[in-house]
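# next comes the sequence, and after it the predicted model I'd like to discuss.
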Amino acid sequence: MIHTEHHRSHRSGWLRAAVLGANDGIVSTSSLILGVAAASTAQSDIMLAGVAGLVAGAMSMAAGEYVSVSSQADTEHADLNIERKALAEHYELEQEELADIYITRGLEPELARQVAEQLMTNDALGAHARDEIGITDTGQARPLQAALSSAATFTAGALLPLLVAWWAPSSLLTPLVALFSLLFLALLGAIAARVGGAPMLKAAARVMFWGSLAMALTSAIGRVFGVVA
């Protein structure tokens, strides 16, 4: 019988992006709704501000992720070009360099040289990309994928407090949006922790704390400006 272990570290990339997008959607939209509501604005204006915040936030997340991941991809391509040139001009030295990496990881020198030679015979650039630079197929930068997933998760998160604001009566809009947003954040933190194998209660408390802080500050600012106006 083959013993297998189920690790969760391979989920870290997409899980981070999904949690970040959804968390930003919930926190920013609920905070915006509460801030506008605190200024004694009509419910139609609150909904308009919420929808505008959703669209602006989703586009901002998409653009930010695309630019950020594109920069990472450019750096990876530049490093691969440097490595490709080094392999063409100094193949033996590159093989020794790879062997030295394996020696530092605990292999015997002779075995390390054999491993380096065999790996480079099969895929020299791939071996150096993985073990020297740290670029893997699963971790390679994909700008468009990152942009679309961030926009989608932000939109999904932002829709939750927006739907509560649309459904809630005007007199209860503020407490209901705040309450449900905190519940959504707790659920998001717990799900993310469950998928990632982390303590669920700690993760839920963490996102609830920062979410409540953001909503409280925005609501206070809206109340101040509402009084001034």
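Here it is on my side, so go on. Owing to the predicted nature of the structure, the values given are computational and were not obtained by experimental measurement. Numbering: from 1, shown residues only.
# only C-alpha atoms from now on, for both contacts and neighbour counts.
Will do.
# in this structure, which spans are helices?
For the chain, applying DSSP state H gives helices covering 12-38, 43-89, 91-104, 109-128, 143-167, 173-196, 200-228.
# now the angle between helix 109-128 and the shortest one, please.
So that's helix 91-104. 110 degrees (axes from the mean of the first three to the mean of the last three Cα atoms, to 10 degrees).
# flag every buried residue along helix 91-104.
94, 95, 97, 98, 99, 100, 101, 102, 103 (16 or more other Cα atoms under 10 Å).
# wait, the second one sits on residue 114?
When you say that, I think you mean residue 95. No - Residue 95 lies out of contact with residue 114 (Cα atoms under 8 Å); the separation is 9.8 Å.
# rewinding a little: nearest to residue 136, out of the helices of the chain?
Residue 136 lies closest to helix 109-128 among the helices of the chain, at 8.3 Å (Cα to Cα).
# distance of residue 78 relative to residue 72?
10 Å (Cα to Cα, to the nearest Å).
# quick one, which of those two is more surrounded?
Neighbour tally, residue 78 and residue 72, criterion other Cα atoms under 10 Å: the higher count belongs to residue 72, 16 against 12.
# didn't the more buried one look like it was pressed against residue 141?
Yes - with contact defined as Cα under 8 Å, residue 72 reaches residue 141; the gap is 6.4 Å.
# OK, contacts around the spatially closest residue to residue 115 that is not a sequence neighbour?
Of all residues not flanking residue 115 in the chain, residue 99 sits nearest, at 7.4 Å (Cα to Cα, 6 or more residues apart in numbering). Taking Cα atoms under 8 Å, 6 or more residues apart in numbering as the criterion, residue 99 is in contact with 109, 112, 113, 115, 116.
# the second one: how many residues sit nearby?
Translated: residue 112. 21.
# any idea how far it is from residue 216?
Distance, residue 112 to residue 216, using Cα to Cα: 58 Å.
# this is the comparison structure:
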Amino acid sequence: MSDLHADEPHGAGLGARLNWLRAGVLGANDGIVSVASLVVGVAGATTDNSALLIAGLAGLVGGAISMALGEYVSVSSQRDTERALISKEREELRTMPAEELDELTTLYRRRGLSEQTARQVAVELTEHDALAAHLEVELGIDQHDLVNPWHAAISSAVSFTLGALLPLLAILLPPPELRVPITFAAVLIALAATGAISATVGGASPLRASVRLVVGGALALLATWLIGTLLGTTGVV
């Protein structure tokens, strides 16, 4: 009977799933905070629905494109680096097989295996798949599970858009006198939820993650609302 737990992530695809999750959570949080800060700032200066809608949509579209582009460039660079390392390791195995076997043995010795056991493991893994063995132990790379820049970009853009829709609707639907407090409440609840979810998936403390996001989001909203109110009061806008 296998001792692998069914509810634990194993095998190929884990890196891709974690990449999707990371991009998705970051995109949603950024969409919530950035668009909420933008529309709350505008709401502090004016109650005009057209101004709020234009500002919110501009922030949503611009932010989604920016997040997607940033993720694509970042993850593409990471993937290029991984491919270069794989190519280098493949060449070293072709030109220096004996030295590479000694290196793999040494790496397993550093993990606590005896000299004899480390050598046996290194030999058997080299006979099975030398490149995979070196990539895993030496570099922590799975050649069949490289990060995908398109996945990260799409996930980031979609999650940013979904996150941005919350403050946009919260600022437009209520009556003018309730817009700001309702948006504050909706945004802070959403940030607490995304913080708790991301921390739970990653095995961290949900409370600590939620508090960080809520405090940061509250400060951003308060700052932009004060700026908008000040500019609206002085007649600058």
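In hand now; what should we look at? All values derive from a computational prediction rather than experimental measurement.
# about what we covered before: which position in the second structure pairs with the residue nearest to residue 115 of the first structure?
Counting by TM-score structural alignment, residue 99 of the first structure lines up with residue 105 in the second structure.
# what does residue 140 of the first structure give?
In the second structure, the residue paired with residue 140 of the first structure is residue 146, using TM-score structural alignment.
# then residue 37 of the first structure?
Here residue 37 of the first structure is matched to residue 43 in the second structure, going by TM-score structural alignment.
# isn't that match up against residue 54?
No - Residue 43 of the second structure is beyond contact range of residue 54, at 12.0 Å (criterion: Cα under 8 Å).
# between the two, tell me which one has more neighbours.
A count of neighbours by other Cα under 10 Å puts residue 43 above the other of residue 43 of the second structure and residue 54, at 24 against 12.
# quick one: that one from residue 232 of the second structure, how far?
The gap separating residue 43 of the second structure from residue 232 of the second structure is 9 Å, by Cα to Cα.
# cool, and residue 138 of the second structure?
Residue 138 of the second structure is 59 Å from residue 232 of the second structure, where distance means Cα to Cα.
# which one of those two is surrounded by more residues?
Per other Cα under 10 Å, whichever of residue 138 of the second structure and residue 232 has more neighbours is residue 232, with 17 against 14.
# name the nearest residue to the more buried one, sequence neighbours excluded.
residue 45 (4.0 Å).
# doesn't residue 234 make contact with that neighbour?
No - checked against Cα under 8 Å, the pair residue 45 of the second structure and residue 234 is beyond contact range at 9.5 Å.
# higher neighbour count, these two?
Counted by other Cα under 10 Å, residue 45 of the second structure and residue 234 do not tie: residue 45 has more neighbours, with 22 against 9.
# which residues sit in contact with that one?
Residue 45 of the second structure is in contact with 228, 229, 230, 231, 232, 233, 237, counting by Cα under 8 Å, 6+ apart.
# for residue 65 of the first structure, same thing?
Residue 65 of the first structure neighbours (Cα under 8 Å, 6+ apart): 143, 146, 147, 150.
# residue in the first structure paired with residue 187 of the second structure?
Mapped onto the first structure by TM-score structural alignment, residue 187 of the second structure lines up with residue 181.
# hmm, back to that, mind putting the helices of the first structure into CSV with distance to residue 2 of the first structure?
What follows is the helices of the first structure, written out as CSV (distance: least, Cα to Cα, whole Å):
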stretch, distance to residue 2 of the first structure
helix 12-38, 26
helix 43-89, 36
helix 91-104, 27
helix 109-128, 25
helix 143-167, 35
helix 173-196, 24
helix 200-228, 31
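# of all those helices, which one comes closest to residue 3 of the first structure?
For the helices of the first structure, the distance to residue 3 of the first structure is smallest for helix 173-196, at 21.3 Å, taking Cα to Cα.
# how far off centre is the closest one?
A distance of 17 Å separates the centroid of the chain from that of helix 173-196 of the first structure, by Cα atoms, centre = their mean, to the nearest Å.
# average distance between that helix and the second structure?
Aligned to the second structure and superposed, helix 173-196 of the first structure gives a mean residue distance of 1.7 Å (mean Cα distance after the TM-score superposition for the first structure).
# which residues are contacting that helix?
8-9, 11-12, 15, 19, 22-23, 26-27, 30, 34, 37-38, 160-161, 164-165, 168, 199-201, 203-208, 211-212, 215.
# narrow these to just the buried residues.
Applying 16+ other Cα under 10 Å to the contacts of helix 173-196 of the first structure, the neighbour count classes 15, 19, 22-23, 26-27, 30, 34, 37-38, 160-161, 164-165, 168, 200, 203-205, 207-208, 211-212, 215 as buried.
# what does stretch 116-125 of the second structure correspond to over in the first structure?
Mapped onto the first structure using TM-score structural alignment, stretch 116-125 of the second structure covers residues 110-119.
# contacting residues around the matching stretch?
Here stretch 110-119 of the first structure makes contact (Cα under 8 Å, 6+ apart) with 95, 96, 98, 99, 100, 102, 103, 127.
# could those residues go into TSV alongside distance to residue 177 of the first structure?
Output for the contacts of stretch 110-119 of the first structure, formatted as TSV (distance: Cα to Cα, whole Å):
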residue	distance to residue 177 of the first structure
95	61
96	62
98	56
99	59
100	58
102	55
103	58
127	52
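# pull the most distant pair out of these.
103 and 127 (15.0 Å).
# with adjacent residues omitted, what lies nearest to the aligned residue in the first structure for residue 172 of the second structure?
In the first structure, the residue matched to residue 172 of the second structure (TM-score structural alignment) is residue 166. The shortest distance from residue 166 of the first structure to any non-neighbouring residue, by Cα to Cα, 6+ apart, is to residue 47 (6.9 Å).
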